[in-house]
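Peer 1: need a 3D model of the sequence below.
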Amino acid sequence: MSTPNPRRQLRPTDVKRLNRTWRRTTEARLALILESVTGPFNIGSIFRTAAAFGVDTVWLAGNATPPTNPKAQKTALGTDRLVTWHEAVPAPEAVKAAKADGYRVIAVELTGDATPLHETPLTGDICLVVGSEDHGCSPALLESCDAVAYIPQVGRVGSFNVSIAAAIAIAESRRQEWTR
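Peer 2: Predicted coordinates for the structure are as follows:
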C-alpha cells in the first residue's frame, strides 16, 4: 500500500480547510493606514496581502491612491472587496479614527526611537502604518502614533518597497499572535 505524496500541492478544498484552521486561531484585529502611497501597483499588492492575512480595515491618508484605480485592480485581483477601506483623509485623522476604533497604532519607519519589528509587541488589535514610496511617514503622522518599528536589513539596500514592507509587518504581526 502506497502513501500519498505529502509534497504534492494541495487541492482547492484542502487549501480552504487549511485556511479555516488558521482563521480559528486568529483573534486579534489588524488594520492599516496607508499614507500617501500613490503607486497603484503598490496599493493593489497591499490590498491583496491585507485580504490574505485577514486585515479588517484600511484607512487611506494623504494623497493615497484608492484601490478602485484600474491599475491597482490589476494587482489586487478584486481583493479590495474583502477589506473595509476608507477614502483618504489627513494622516492624523486616520490615526485618530484607528485609535477611536480600539487599535494601537504602530508606524513602520526608520526613526531614532524605532524598535526592531520582531522585538515590537504586535499582539492585540494593531493598526500598522506605512508611508509614501518617496518620503515615508510624515512627521505629523509619526507624532500621533503609539510606537514606531523598523524592519532590520543586513543587505546594502537602505529600504524596502512599501508593499513589501507592509507585507513583512503584517506577517510579523500575525506570526507573533500565532506563536503565543
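Peer 1: alpha carbons only for contacts and neighbour counts from here, please
Peer 2: Noted.
Peer 1: how about the strands in the chain?
Peer 2: Using DSSP state E, the strands of the chain run over residues 30-35, 57-61, 84-89, 104-108, 115-116, 126-130, 147-150.
Peer 1: ranges for the helices of the chain?
Peer 2: Assigned helices in the chain, in chain order: 12-24, 40-52, 70-76, 91-100, 139-144, 162-178 (criterion: DSSP state H).
Peer 1: wait, which of the strands of the chain is closest to Trp178?
Peer 2: Comparing the strands of the chain by their distance to Trp178 (CA to CA), the top pick is strand 30-35, with 13.3 Å.
Peer 1: what lies in contact with the closest one?
Peer 2: Defining contact as CA atoms under 8 Å, 6 or more residues apart in numbering, one finds that strand 30-35 is touched by 54-64, 91, 94-95, 103, 125-132, 137.
Peer 1: contacting residues for Ser173?
Peer 2: Contacts for Ser173 were tallied using CA under 8 Å, 6+ apart; they are 122-123.
Peer 1: what do you get for the one 3 residues further on?
Peer 2: With contacts defined as CA under 8 Å, 6+ apart, the neighbours of Gln176 are 121-123.
Peer 1: in TSV, list the residues you listed along with distance to Thr21 and neighbour count.
Peer 2: Written out in TSV, the entries for the contacts of Gln176 read as follows (distance: CA to CA, whole Å; neighbours: other CA atoms under 10 Å):
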residue	distance to Thr21	neighbour count
Pro121	24	16
Leu122	21	25
Thr123	19	19
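Peer 1: next, the second sequence, to be compared with the first:
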Amino acid sequence: MENKIEGRNAVLEALRAGKPIDKLYVLDGCPDGPVRTIIREAKKGDTIINYVKKERLDQLSETGHHQGVIAMAASYEYATVEDILEEAKEKGEAPFIFVLDNIEDPHNLGAMIRTANLAGAHGVIIPKRRAVGLTSTVARTSAGAINYTPVAKVTNLKQTMEQLKKEGMWFVCADMDGTPYYQMDLKGPMGLVIGNEGEGVSRLIKETCDFVASIPMKGDIDSLNASVAAGVLAFEIARQRG
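Peer 2: Below you'll find the model as predicted:
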C-alpha cells in the first residue's frame, strides 16, 4: 500500500510541504476553487493527475471523507542522479547504476533495489511515468535496502543516459539477442539497464545502450523474471569489478 492522503486540506498541505506525491486522484469535473488550487500545486511537481468518477474515489477511500481528492504519497524520498554519482565518488569507485525501464511490479522493483544494494551498485534510476514508484510494497520487498540505496526518478530515461554517457558511463542492457554476458568486458563506469517485465527494454533505450548482453538459457520458456535477470548480470558486473 502507498501512503494515502485524503481530503482537500490534507492533500494541499502535503503538496505545499514538498512531500513526494506519486499520483493524485481528483473528482472529474469538480470546478471548486480549492480543488483547482490542489491541481495547480500538483502540476508544479511531477505528480500524475488522474481525473476519475466518484465511484472510483469512494473505492480508493479509507476514511470515507475524500472531498473529491485522494493523493498517493511515495513512502520514501527520492534521490537525484547527482546523489548517486556522489555516492560512488565518496567510495572512490567507478559508478555502477541500475537503470530500470518501466518496471510495473512493486515486488520486482523491491527485489532489484535489494539486488543493487547487495551487488554494490551506487543507486537505481527509474522513470517518472508508466512505472511503479517507491511504495511501501517496494520498501518491504527490498528488505531494508531502500534505506541505503538511493533511487532517483527522472522524466526522461534516454536523456539521463545520454548525459551520463557524456560523463564517461557505459550502458549494458539485458536482451535475448545479445552477446552471452560472460564474454563481455563490463568493468568501469557501468549502467545496467533492465526492461519491463512483459516487453523487455524499449527500442529507444536499447539503442542508447553500448552493449546488449544475453543470458544463455536451457529450458522450455524463453525469459527470466526481470529481477532474476538483473541479479545474474549485476553479480557478473560485481565479479568483474572485483
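Peer 1: want to throw the strands of the first structure into TSV with distance to Arg175 of the first structure and mean neighbour count?
Peer 2: TSV is the format used below for the strands of the first structure (distance: least, CA to CA, whole Å; neighbours: other CA atoms under 10 Å):
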stretch	distance to Arg175 of the first structure	mean neighbour count
strand 30-35	12	26
strand 57-61	19	24
strand 84-89	22	16
strand 104-108	16	25
strand 115-116	15	17
strand 126-130	13	26
strand 147-150	16	22
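Peer 1: gap between the most centrally placed residue in the second structure and Asp220 of the second structure?
Peer 2: With distances taken as CA atoms, centre = their mean, Ile126 lies nearest the centre of the second structure, 2.9 Å away. In this structure, Ile126 of the second structure lies at 31 Å from Asp220 of the second structure, with CA to CA, to the nearest Å as the measure.
Peer 1: Asn161 of the first structure maps to what in the second structure?
Peer 2: Asn161 of the first structure maps onto Asn225 in the second structure when the alignment is built from TM-score structural alignment.
Peer 1: residues in contact with the residue nearest to that match when sequence neighbours are not counted?
Peer 2: The spatially closest residue to Asn225 of the second structure, leaving aside those adjacent along the chain, is Glu197, at 7.0 Å (CA to CA, 6 or more residues apart in numbering). Contacts for Glu197 of the second structure were tallied using CA under 8 Å, 6+ apart; they are 103-105, 225-226.
Peer 1: now for these: which two are most distant?
Peer 2: Of all pairs drawn from the contacts of Glu197 of the second structure, the widest gap by CA to CA lies between Glu104 and Asn225 and measures 12.5 Å.
Peer 1: of the two, who's got more company?
Peer 2: Under the neighbour definition other CA atoms under 10 Å, Glu104 of the second structure and Asn225 were set side by side, and Glu104 has more, 16 against 12.
Peer 1: can you pull the contacts of whatever residue of the first structure lines up with the more buried one?
Peer 2: Residue pairing (TM-score structural alignment): Glu104 of the second structure is matched to Thr38 of the first structure. Under the criterion of CA under 8 Å, 6+ apart, the neighbours of Thr38 of the first structure are 63-65, 132-133.
Peer 1: got those as JSON lines, with distance to Ala167 of the first structure columns?
Peer 2: Conversion of the contacts of Thr38 of the first structure to JSON lines gives the following (distance: CA to CA, whole Å):
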{"residue": "Asn63", "distance to Ala167 of the first structure": "21"}
{"residue": "Ala64", "distance to Ala167 of the first structure": "17"}
{"residue": "Thr65", "distance to Ala167 of the first structure": "18"}
{"residue": "Ser132", "distance to Ala167 of the first structure": "15"}
{"residue": "Glu133", "distance to Ala167 of the first structure": "14"}
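Peer 1: looking at those, spot the one nearest Cys145 of the first structure.
Peer 2: Sorting those by how near they are to Cys145 of the first structure, with CA to CA, puts Ser132 at the top with 16.1 Å.
Peer 1: now for the counterpart of the closest one in the second structure, how many residues are close by?
Peer 2: Aligned counterpart of Ser132 of the first structure in the second structure: Asn196 (TM-score structural alignment). Here the count is done by other CA under 10 Å, and Asn196 of the second structure has 18 residues near it.
Peer 1: circling back to that earlier point, which among the contacts of Thr38 of the first structure gets closest to Thr79 of the first structure?
Peer 2: Sorting the contacts of Thr38 of the first structure by how near they are to Thr79 of the first structure, with CA to CA, puts Thr65 at the top with 15.4 Å.
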